[in-house]
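In: Next comes the sequence, and after it the predicted model I'd like to discuss.
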Amino acid sequence: MDVSFAGFCQQVFANPVLMVTVVLTLGVIFVNGWTDAPNAIATCIATRCLKVRTAIMMSAVFNFLGVLVMTHINSAVASTISNMVDFGGQTDEALIALCAALFSIVVYSVAASVFGIPTSESHSLIAGLTGAAIAIHNGVGGVNFDEWVKVLYGLVLSLALGFFMGWVICKIITIFCAAMDRRKTNGFFTTAQIFGAAFMSFMHGAQDGQKFIGVLFLGVAFCNGQSSVEGMLIPVWLMLLCSVVMGVGTSVGGEKIIKSVGMDMVKLEKFQGFSADLAGAVCLLLSSVFGIPVSTTHTKTSAIMGVGAVKRLSAINFGVVKDMMLTWIFTFPGCGLISFVVAKIFITIF
């Protein structure tokens, strides 16, 4: 299979379906940077460590680096996404189904962002791919449950480990700094939280960027008549392309989501914001190394809840938490159903 950039450009202009796949994939990456990346900097802005535009531009840079560097070092997450479903031996139909899956993600994510609700593009992607695979096979025969089970691990890991690590890190800092003047520690934690937000942004790019790189690489394989990318190395130009698009998407911002995550859910001080950022980033790092696709939204918000619980459970605005949880619960059937229907329509038309 020709995976050179020149060969890719020729294929895109020669195959309209691949062109649509590429545009949709890059569109989803852009939307992910726009709607999901703000979670990484929400706490930093809420505690007034950085101004909104400064934080957004910093996050854009580190999202770019996260996609590029982590995929080059360890592409386990991208491999998990690529092998999660089997679209069958008919690669033309498989490419059409992949377009349907991506289309469902764009529709669902944009609709949710209008209301300022943090969605999980990770789960939207997984649901979209699964719905399209079911449409092609007329059943669950195309779903690789050995890979799909990692999604369930990731769901538990992002919620439980995020909350636990947020609580532990914040508790340790609270005990260590108990005898100190809070005002004197603010300078240190301002700098520390900027570092934490940058680390969180880097790991967001590392996790979410890999997921969509895997999808785009799968589309290129379908165009070349191959039904799998197992054992193939991801080309550097593909990493760079996805990195740039996610960075640009992040630079657009996401002020409503920043407000929901960083201000409405829990009122944070600087040391608490740093604890949440560090806890979330460490969870994402562990998940990326072991190839487990997790939701950065789940991870960061559960870390914030863990931090809030150190003070008291009533410090958490459970009304906001409930809205987020309902959105996540509806993501799998919602995106899956849209993808299933659109895949059937696309296959019939094309």
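Out: That came through fine.
In: C-alpha only now, for contacts and for neighbours.
Out: OK.
In: Can you give me every residue that contacts the residue nearest to Thr91 when sequence neighbours are not counted?
Out: Using Cα to Cα, 6 or more residues apart in numbering and skipping the chain neighbours, the partner closest in space to Thr91 is Phe222 (5.0 Å). Shown in contact with Phe222 (Cα atoms under 8 Å, 6 or more residues apart in numbering): Thr91, Asp92, Ala94, Leu95, Ser228.
In: Let's see that with 7 Å instead.
Out: Residues near Phe222 by Cα atoms under 7 Å, 6 or more residues apart in numbering: Thr91, Asp92, Ala94, Leu95.
In: Ala309 now?
Out: Residues near Ala309 by Cα under 7 Å, 6+ apart: Trp167, Ala315.
In: The residue positioned nearest the centre of the chain: helix or strand, and which one exactly?
Out: Among the residues of the chain, the one closest to the centroid is Asp208, at 3.7 Å (Cα atoms, centre = their mean). Secondary structure assignment for Asp208, by DSSP states H and E: helix 182-223.
In: alright, now check it against this:
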Amino acid sequence: MSETPDTNQWKTLDTDLGRISQIEYATAFVSRPLVGMGIALVFIVLTGLAAGVFFGSFPNNTVVIAAAVFGAYMALNIGANDVANNMGPAVGANALSMGGAIVIAAICESAGALLAGGDVVSTISKGIIDPTSVATESAFIWAMMAALLSAALWVNLATRIGAPVSTTHSVVGGVMGAGIAAAGFGAVNWPTMGTIAASWVISPVLGGAIAAAFLALINTRIIYRDDKISAARVWVPILVGIMAGAFAAYLSLKGLKRVIEIDMAHALVIGLVLGLGTWLLTMPLIRRKSEGMENRNRSLKTLFGLPLILSAALLSFAHGANDVANAVGPLAAIVHASETHAAAGEVAIPPWVMVIGAFGISFGLFLFGPKLIRMVGSQITKLDPMRAYCVALSAAITVIVASWLGLPVSSTHIAVGGVFGVGFFREWYMERRLRNGLAAQGKVDRMPPEERARRKLVRRSHFMTIVAAWVITVPAAALMSAVIFYLLDTLTA
């Protein structure tokens, strides 16, 4: 049957409508990132307006408003980058959806910042520079402003390239660069900078080693046993008890400074008591939950799912209580210096500064966090609930060990180092099983180098990008901060 003119007309119309639909889809795809940036800009502007309303009669109110704007920008970047370290493993292991992770992280980070955020921080970021070496109040304010802005810019850039970096190290680099620009190299506490540089190696290696050790324990005691369920009934309560004890000690040391001061000995006692109590409570629960389960790894993933979610939530709370205060420290220093005309070594963080930090983190996580969450959770190496649980557990234990040894560590480096540790351990373990299997058959491993490289379980490109970002964080933030300080000082001279 021949086509009528009407049929041709409808076909043409369908083709045109299809093209319009494709254009609409393309427009939506391109404009989606702009929506996030627009909402972030609205938050920053509202923060500046609120600071102007509440501090209109404040001395140097323009400086305080500008500092509040930069603080809001920094908080957004913390949410976009730093929080991924806590939630990434749980999302990568499919224990949490992306939406669920964002909601839990936003609540726990905000609660940690507002309820247990440290009252007192060093205004010059843990004694990086001597405030008495900065000649004037204005020079000190511009130095802190430059440090805050440079740290935010660097974390923003790192997020764009998909590299999880330490926000605390970014602030440290910013403070160092501004301090050198304001008062010369003599103003910097170089021994302190040396210990921070050492933490670049200590944090990921320690976190990775502890995570690998727990994965080795799970492999040998649970996964590769003939009766996996019976083994899990014994060991999962022990591991959950270790988690509860570790997090109790971790939060006692890092998250309760505002409520009560707790030393290491008391924190360990608290952890031991709660760990034993959790172990005893968990044993009947795991036994009941494991009844009727098949003797396979999928069943084990179910048993580790809830503990993994709880550990991610606790890590987020502790991060909000500890790291956020460090990140908004320069903002608190600017407010203090503007109010008292003095650059003190320690100041109390005003509640409104903590509110900026808490809300900014939530917005940054919601708008820009998924990219880094996917990177940490699934693009470095493949995670399941057991491996992700090892990463979360190593983060808490590493902080306790580092505090006991007096070593400065980065929560970002620990968590990502834990992911690397799990991945590299799996590579070694699978390689060893392959060699032993071939040796038992009297065969020689003749796998080509190209095939061996293809089977690597840790993506080397991501590994190199992240390590390079870690190494250059402090010098890059310092250089940007020095340039920004010179510009501010020149414009206001």
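Out: Sure, I can see it. Everything numeric here is computed off the predicted structure, so don't read it as measured data.
In: Superpose the two chains and report the TM-score.
Out: The TM-score (TM-score structural alignment, normalised by the length of structure 1) is 0.87; 342 aligned residues with a Cα RMSD of 2.8 Å.
In: re earlier: now check structure 2 for the residue matching the residue nearest to the centre of structure 1.
Out: Using TM-score structural alignment as the criterion, Asp208 of structure 1 maps onto Asp323 of structure 2.
In: so what's its match closest to, chain neighbours aside?
Out: If you skip the residues right next to it in sequence, Asp323 of structure 2 has Thr168 as its closest partner in space, 6.9 Å away by Cα to Cα, 6+ apart.
In: could you point out which element follows the helix or strand where Ala50 of structure 2 lies?
Out: Assessed by DSSP H and E, Ala50 of structure 2 sits inside helix 5-54. Toward the C-terminus, helix 5-54 of structure 2 is succeeded by helix 61-81 as the next helix or strand (DSSP H and E).
In: and that next one, which stretch of structure 1?
Out: Using TM-score structural alignment, helix 61-81 of structure 2 pairs with 15-35 in structure 1.
In: in the matching stretch, what counts as buried?
Out: Going by neighbour count (16 or more other Cα atoms under 10 Å), the buried part of stretch 15-35 of structure 1 is 17-35.
In: The alignment partner in structure 1 of Ile141 of structure 2: neighbour count?
Out: Matched by TM-score structural alignment, Ile141 of structure 2 corresponds to Leu95 in structure 1. If you count neighbours by other Cα atoms under 10 Å, Leu95 of structure 1 ends up with 25.
In: Now do the helices in the stretch 251-400 of structure 2.
Out: 264-289, 297-327, 329-340, 351-374, 385-405 (DSSP state H, counting those that start in this stretch).
In: rewinding a little: columns distance to Phe350 of structure 1 and secondary structure on top of the contacts of Phe222 of structure 1, output as CSV?
Out: Shown next, in CSV, are the contacts of Phe222 of structure 1 (distance: Cα to Cα, whole Å; DSSP: H, G, I helix; E, B strand; the rest coil):
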residue, distance to Phe350 of structure 1, secondary structure
Thr91, 13, helix
Asp92, 10, helix
Ala94, 12, helix
Leu95, 11, helix
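In: Out of these, which end up buried?
Out: In terms of neighbour count (16+ other Cα under 10 Å), the buried residues within those are Thr91, Asp92, Ala94, Leu95.
In: Which of these sits closest to Tyr153 of structure 1?
Out: Taking Cα to Cα as the measure, Tyr153 of structure 1 lies nearest Ala94 of the buried ones among the contacts of Phe222 of structure 1, at 27.1 Å.
In: how about the nearest residue to the closest one, chain neighbours excluded?
Out: Per Cα to Cα, 6+ apart, closest to Ala94 of structure 1 is Phe87, 5.1 Å.
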